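Q: Got a sequence here, can you build the structure:
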Amino acid sequence: MRTTVVQEIELERFDVLKIQSIDTVSQSFNARCLVRLRLIGAKARREAFVTFKDGRATESVEWFARQIEPYNSFEHDSCKLIDEKPKITDAGDDLLIQLRFEGRFYQPMRLHAFPFDSQELRIEFLILCRVDGPVPAKVIVSPGVESSLVDRGFAPRFQWQPTGGVHCFVDEHKANGRIFPKFGATARVARKSRFYVTNVALPTAVFSGLAFTLFAAQPSEPLERLSVAFTLLLTMAAYKITVAGMIPQAVSYETLLDQFLLCNFFLLVAMAVVSALLPQVGHDAEDLADRVCLALLGAVWCLIQAWFVAKAWSRKD
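A: Model prediction:
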């Protein structure tokens, strides 16, 4: 005879013990966590926690504990239970299940704001017992839930910094008409952008700013101006190739840093085009056209830099 009593489970503790690495290219991170669940009123049924079909087959709470598996593991066996078996202890009329998992978790990451992006890291677990099965379970977050991210266990501290604490949640997973309980926790981390600003964005802004030195040559001497423009274009292209390994490449859209680099690159292209066309306007209008182009291109350069700084400032807020 199948039981119809819904087992209430409280998520009592969720500690992220370690985050070893965060990989935005493979969309994954390596972490270790500790989970503690309280099974309300389950002590009396410890050895006969689950009854199957006609009542002739039963399983203990240890069997139930082994049905808790990582939901968003990167690969099938990339997340494993650290201990040989789950730790189960008595707590009055309740039972406590404590598990420690370690492995690689899959996490979709949005890099539109790179290098000023922040990412939400989710660790999710699934209880492989249907809500309408032999042991229907309802998971809730305990009002006094303990959750933390151990500071000394955060390895990528030179590239990322935690923002806020660890937040627990419960949910349901639906598959082929069946519903399974799901729970987990999230932690948000923000990228430290100083490396990318000083090694990529700042040199690019300097290269495009140096291009204005071509206006020191007379507009009637386009070869001198074009020489400066093409030299800086080649310098920027070579620098872009050099720093390509520093920025994410496995995304099908432009990040904020990509847009900034492209804007500065096309500004240099515009200067080269202007230098080639100015002699065609005639000697009388040449000086006026030169000053107008200098003012317009200078305004565009200032707008590009101001836009990038404003984006960076807004992301930090």
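
Q: can we go C-alpha only for contacts and neighbour counts from here?
A: Noted.

Q: what ranges do the helices span in this structure?
A: Secondary structure of the chain (DSSP state H): helices at 61-65, 194-196, 202-210, 222-242, 256-277, 283-316.

Q: So which of those helices is the most surrounded?
A: helix 256-277 (a mean of 19; mean count of other Cα atoms under 10 Å).

Q: What residues sit buried inside stretch 68-86?
A: 68-74, 79-81, 86 (16 or more other Cα atoms under 10 Å).

Q: Could you tell me the end-to-end distance of it?
A: End-to-end distance for stretch 68-86: 10 Å, by Cα to Cα, to the nearest Å.

Q: which residues touch that stretch?
A: 28, 62, 65-66, 97-107, 123-128 (Cα atoms under 8 Å, 6 or more residues apart in numbering).

Q: try it again with 6 Å
A: 99-106, 124-127 (Cα atoms under 6 Å, 6 or more residues apart in numbering).

Q: Which of the helices of the chain sits closest to Ala216?
A: Ala216 sits nearest to helix 222-242 of all the helices of the chain, at 8.5 Å, using Cα to Cα.

Q: Just name whatever secondary elements the closest one is in contact with.
A: helix 256-277 (3 or more Cα pairs under 6 Å, 6 or more residues apart in numbering; DSSP states H and E).

Q: report the angle between the axes of the helix it packs on and helix 202-210?
A: Interaxial angle of helix 256-277 relative to helix 202-210 (axes from the mean of the first three to the mean of the last three Cα atoms, to 10 degrees): 20 degrees.

Q: quick one: helix 256-277 to chain centroid distance?
A: In terms of Cα atoms, centre = their mean, to the nearest Å, the centre of helix 256-277 is found 30 Å from the chain centre.

Q: Centre of the chain to the edge, which residue is at the far end?
A: Asp284 (57.2 Å; Cα atoms, centre = their mean).

Q: Tell me how far it lies from Asp290.
A: For Asp284, the distance to Asp290 - Cα to Cα - is 11 Å.

Q: contacting residues for the most centrally placed residue in the chain?
A: Nearest residue to the geometric centre of the chain (Cα atoms, centre = their mean): Gln119, 3.1 Å. Gln119 is in contact with 188-189, counting by Cα under 6 Å, 6+ apart.

Q: one more, for comparison:
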Amino acid sequence: MNRLAGYTYFFAVLCALLLFSGRSLAVEEAGDAEKVVYVYVVILDVDAISSADQSFTINYYAQFRWTDPSLAHPGPGSIRRSLNDIVAPRFILLNQQKTWSSLLNLVDISPEGEVIYRQRLWGDFSQPLRLHDFPFDSHTFELPMLAAGDLGEQIKLLPDPDYPSFISSELSVADWSITGYSEESRDIVLTDEAVGGGYVFSFQAKRIFNHYVIKFIIPLILIVAMSWVVFWIDPSEAGSQLSVAVTAALTLIAYHIALAGKLPDIPYLTRMDMFLFCSTLMVFTALVEVVVTSRLASDGKLHLARRFDQVSRVLFPSVYLGTAGWAFFSAAA
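A: Model (predicted):
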């Protein structure tokens, strides 16, 4: 009896070892396997691009297509099942923020086992931006995707050769111009030590700066030019000079307050910030020049005060033109 029990125990242990070995081998083979998923992306609309929030809002459609022989069926047509009811990759948009989906979590399966999963999202996606050239900047906006499989299965995302991705020609965003788009399969760096193979759809956009030139840059130039009027007022009329100079300075302060909410809130200087700083410095320098010439006139040195004004008529516009050119056309930081 004891011998029979010993044989039974030995047989059970042997079966357990064989089962464990077989399962380990299956997992190892699954880990070495690679499933190809073809991706098709359409940007239906770009609603907004927010420089301050470092994000963009889009209406997006994607189709994922792969083959799984285990899902083949008699047919004759395709069947529809829930994505949660089958063994399927899970697709992740890495820069997704707040989004809403308008399609159900379903897949269509052909008799041959071809699976098609469709996804449509609307919402916000993060995008780090380098705004040093604002408002003459252009950027690349990306939708990086990763896919995770079961049992260590490796998923390779590739652009769908049958359905080339594209972006709609008519978009809602008003202050940006879409200059191009592309799609590629590439490694995506998650951390310093983790790299995942993924798919990236990207589009290039250039800011339309006419709005900023007409509403912000030209009025600022006029405010600075108003401060130069003092150079054509005789230094003997110190009251009139000071009145114009102070009015220009107060107008510039009000302009700064009005412009505060229109510029991106970032911890570094943009081209627009440098231009604002140069313009403010010019108006303040003109005010200082008026104080100096008024003091010279009151001290009986009217000729020297007039000479200062004559030089300033040429010096100030020349310096301003040079600093404006440096601010807008120098190499990006």
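
Q: Can you pull the TM-score for these?
A: The TM-score (TM-score structural alignment, normalised by the length of structure 1) is 0.79; 291 aligned residues with a Cα RMSD of 3.1 Å.

Q: rewinding a little: right, and out of the contacts of stretch 68-86 of structure 1, which lies closest to Lys316 of structure 1?
A: Tyr106 (25.5 Å).

Q: I'd guessed that closest one sits against Ser28; true?
A: Yes: counting by Cα atoms under 6 Å, Tyr106 of structure 1 does reach Ser28; the two are 4.4 Å apart.

Q: With structure 1 overlaid, report how far the lengthiest strand in structure 2 is off on average.
A: Secondary structure of structure 2 read by DSSP state E shows that its longest strand is strand 34-50. Compared with structure 1 after fitting, strand 34-50 of structure 2 deviates on average by 2.3 Å (mean Cα distance after the TM-score superposition for structure 1).

Q: now what about that strand, what contacts it?
A: Applying Cα under 6 Å, 6+ apart, the contact partners of strand 34-50 of structure 2 are 56-66, 154-160, 165-168, 171-173.

Q: cool, stretch 175-189 of structure 2 as well?
A: 158, 195-208.

Q: which of the residues in it are buried?
A: 176, 178, 181, 183, 185-186, 188.

Q: Ala295 of structure 1 corresponds to which position in structure 2?
A: Using TM-score structural alignment, the equivalent of Ala295 of structure 1 in structure 2 is Val314.

Q: Apologies, that question was intended for Ala190 of structure 1.
A: That one, Ala190 of structure 1, aligns with Lys206 by TM-score structural alignment.

Q: Next, count neighbours for its match.
A: Applying other Cα atoms under 10 Å, we find 17 residues neighbouring Lys206 of structure 2.

Q: Identify the residue nearest it in space, chain neighbours excluded?
A: Ser138 (4.1 Å; Cα to Cα, 6 or more residues apart in numbering).

Q: So that neighbour versus Tyr7 of structure 2, what's the distance?
A: 77 Å.

Q: neighbour-wise, which of the two wins?
A: Ser138 (20 against 12).

Q: Could you pull up the contacting residues of that one?
A: 205-207.

Q: Give me the aligned partner of it over in structure 1.
A: Ser138 of structure 2 maps onto Ser118 of structure 1 when the alignment is built from TM-score structural alignment.

Q: go on, Ser279 of structure 2?
A: Aligned partner of Ser279 of structure 2 by TM-score structural alignment: Asn264.

Q: How about the contacts made by its match?
A: Contacts of Asn264 of structure 1 by Cα under 6 Å, 6+ apart are Ser208.

Q: same thing but 8 Å
A: 204-205, 208, 301, 304 are the contacts of Asn264 of structure 1 under Cα under 8 Å, 6+ apart.

Q: And Pro264 of structure 2, by the same measure?
A: Residues in contact with Pro264 of structure 2 (Cα under 8 Å, 6+ apart) are 51-52.

Q: if I look at it, how far off is Leu19 of structure 2?
A: In terms of Cα to Cα, Pro264 of structure 2 sits 62 Å off from Leu19 of structure 2.

Q: next one: Pro159 of structure 2
A: Look at Pro159 of structure 2 and Leu19 of structure 2: by Cα to Cα, they are 40 Å apart.

Q: Ile188 of structure 2 now?
A: Applying Cα to Cα to Ile188 of structure 2 and Leu19 of structure 2 gives a distance of 37 Å.

Q: What of Glu289 of structure 2?
A: For Glu289 of structure 2, the distance to Leu19 of structure 2 - Cα to Cα - is 93 Å.

Q: and if you look at Thr280 of structure 2?
A: Distance from Thr280 of structure 2 to Leu19 of structure 2, by Cα to Cα: 79 Å.

Q: do Arg3 of structure 2 as well
A: 24 Å.

Q: So if I had to pick from these two, which one is more boxed in?
A: Leu19 (12 against 8).

Q: tell me which element that one falls in.
A: Applying DSSP states H and E as the criterion places Leu19 of structure 2 in helix 2-32.

Q: in that helix, what's buried?
A: Applying 16+ other Cα under 10 Å to helix 2-32 of structure 2 flags 27, 30 as buried.

Q: Pull the distance from it to the chain's centre.
A: The answer for helix 2-32 of structure 2 is 54 Å, by Cα atoms, centre = their mean.

Q: re the thing from before, any quick ChimeraX command for the buried ones out of the contacts of stretch 175-189 of structure 2?
A: In ChimeraX, this line selects whichever of the contacts of stretch 175-189 of structure 2 come out buried by 16+ other Cα under 10 Å:
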select :158,196,197,198,199,200,201,202,203,204,205,206,207,208
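
Q: Out of the contacts of stretch 175-189 of structure 2, name the ones that lie in strands.
A: Going by DSSP E, the strands hold 158, 195-207 from those.

Q: how many neighbours does the nearest residue to Trp66 of structure 2 once chain neighbours are set aside have?
A: Excluding the flanking residues, the one nearest Trp66 of structure 2 by Cα to Cα, 6+ apart is Val37, at 4.8 Å. For Val37 of structure 2, the number of neighbouring residues by other Cα under 10 Å comes to 22.

Q: Ok, the one 10 residues further on next?
A: With neighbours defined by other Cα under 10 Å, the count for Asp47 of structure 2 comes to 16.

Q: Quick one: map it onto structure 1.
A: Using TM-score structural alignment, Asp47 of structure 2 sits opposite Gln20 in structure 1.

Q: Just the buried positions in stretch 151-167 of structure 2, please.
A: Applying 16+ other Cα under 10 Å to stretch 151-167 of structure 2 flags 153-160, 165-167 as buried.
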